[in-house]
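J.: below are the sequence and a predicted model for it; my questions follow.
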Amino acid sequence: MPEIEKINLKEKFSKLNDHWSPKVIGQLNQQLVKVVKFQGGFVWHSHENEDELFMVIDGSFTMELRDKSIEVNEGELVIVPRGTEHRPVTTEGACILLFEPNTTINTGEVRNQLTVKDPENI
């Protein structure tokens, strides 16, 4: 049985040097718990088979959808259902906690310089 330890989010976020590059901090069933820093705008993408949960730990961001935009502030979260095209955007920057299936690639069906296929554990 694995050892149970607490996770300090401030410590984990302090280890992030790049934006849009998620890192794994835990696993829950077939879900990965990840931290990521947002700055600027991400790529429009969708995930055919995976829902995603974005929780703002610090800052705020806008989840752009094709038909509307949702402002997500510190202490709030948004769940994006599978197959929904979306794009997170922030001008001020944000620290985000993600819950997503272990099969999720951050850019979904899009492959570019922001794609992280195998996120590092920190």
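T.: Yep, that arrived.

J.: C-alpha only now, for contacts and for neighbours.
T.: Will do.

J.: how about Pro119, what does it touch?
T.: Going by Cα atoms under 8 Å, 6 or more residues apart in numbering, Pro119 touches 21-24.

J.: now these as a markdown table including distance to Val43 and secondary structure?
T.: Shown next, in a markdown table, are those (distance: Cα to Cα, whole Å; DSSP: H, G, I helix; E, B strand; the rest coil):
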| residue | distance to Val43 | secondary structure |
| --- | --- | --- |
| Ser21 | 13 | coil |
| Pro22 | 14 | coil |
| Lys23 | 18 | strand |
| Val24 | 21 | strand |
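
J.: and the helices in this structure, which stretches?
T.: 9-14 (DSSP state H).

J.: center of it, which residue is that?
T.: By Cα atoms, centre = their mean, the mean C-alpha position of the chain lies nearest to Leu98, the distance being 4.3 Å.

J.: how near is that residue to Asp67?
T.: Going from Leu98 to Asp67 by Cα to Cα, to the nearest Å gives 23 Å.

J.: one more: Val36?
T.: Going from Val36 to Asp67 by Cα to Cα gives 25 Å.

J.: ok, those two, which is more surrounded?
T.: Looking at Val36 and Asp67 with other Cα atoms under 10 Å, you find the greater number of neighbours at Val36, namely 22 against 7.

J.: then this one, side by side with the first:
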Amino acid sequence: MSPINIEEKFAAIKEYWHPYLIAELNDNYLKLAKVKDEFVWHKHDHEDELFIIYKGTLIMDFRDKTVEIKTGEVLLVPKGVEHRPRTNGEDVHIMLVEPKQTKHTGELVMAKTVTQLDWL
């Protein structure tokens, strides 16, 4: 058991919208990602997603509303809810807590889909 330096881990991330693993807890992963601009509409049929905003403001579009999540805030996206994360052009650093089996873009497969998660 050793502390994890979150700043160092974020500094090692060079690409946007690519989640990296930093910890495993029970049947969940703690992931880090840098995000910028717009991601894709998607949903996770069987898994909830917990977004923790480490730096910046994440905008989460839902089909019926839009929510802003700021530094130090969290947002739970329930399973089955279609959503699209995005930013207003700024670099946003996010932490995600998700079940291990959660697929990056749900059942959608596209150019931005990450199928192999790497450890930092």
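T.: Nice, I can see it. Because the structure is a prediction, the values reported are computed rather than measured.

J.: what's the TM-score for these two chains?
T.: After superposition, the two chains reach a TM-score of 0.97 (TM-score structural alignment, normalised by the length of structure 2), with 119 aligned residues with a Cα RMSD of 0.6 Å.

J.: circling back: and the residue nearest to the centre of structure 1, what's its match in structure 2?
T.: In structure 2, Leu98 of structure 1 lines up with Leu96, judged by TM-score structural alignment.

J.: ok, now which ones touch its match?
T.: 29-32, 49-52.

J.: can you rerun that using 6 Å?
T.: 30-31, 50-51 (Cα atoms under 6 Å, 6 or more residues apart in numbering).

J.: please apply the same query to Thr87 of structure 2.
T.: Counting by Cα under 6 Å, 6+ apart, Thr87 of structure 2 makes contact with 36-37, 58-59.

J.: mind redoing it with 10 Å?
T.: Going by Cα atoms under 10 Å, 6 or more residues apart in numbering, Thr87 of structure 2 touches 35-39, 56-60, 68.

J.: counterpart of stretch 22-36 of structure 1 in structure 2, which residues?
T.: Mapping stretch 22-36 of structure 1 onto structure 2 (TM-score structural alignment) gives residues 19-33.

J.: name the residues of that stretch that are buried.
T.: 19-22, 29-33 (16 or more other Cα atoms under 10 Å).

J.: what does stretch 113-120 of structure 2 give?
T.: Within stretch 113-120 of structure 2, judged by 16+ other Cα under 10 Å, the buried ones are 113-114.

J.: compute the first-to-last residue distance for that stretch.
T.: End-to-end span of stretch 113-120 of structure 2 (Cα to Cα): 19 Å.

J.: for it, the distance to its chain's centre please.
T.: How far stretch 113-120 of structure 2 lies from its chain's middle: 12 Å, per Cα atoms, centre = their mean, to the nearest Å.

J.: now swap in stretch 70-90 of structure 2 and tell me
T.: 8 Å.

J.: and for stretch 16-34 of structure 2?
T.: 8 Å.

J.: same deal with stretch 64-83 of structure 2?
T.: In terms of Cα atoms, centre = their mean, the centre of stretch 64-83 of structure 2 is found 11 Å from the chain centre.

J.: my read: Lys34 of structure 1 touches Ile7, true?
T.: No - judged on Cα atoms under 10 Å, Lys34 of structure 1 makes no contact with Ile7 at a distance of 11.6 Å.

J.: tell me, what's touching the two both at once?
T.: In contact with both Lys34 of structure 1 and Ile7: 25-26, using Cα under 10 Å, 6+ apart.

J.: counterpart of stretch 63-74 of structure 2 in structure 1, which residues?
T.: With TM-score structural alignment as the criterion, stretch 63-74 of structure 2 aligns to 66-77.
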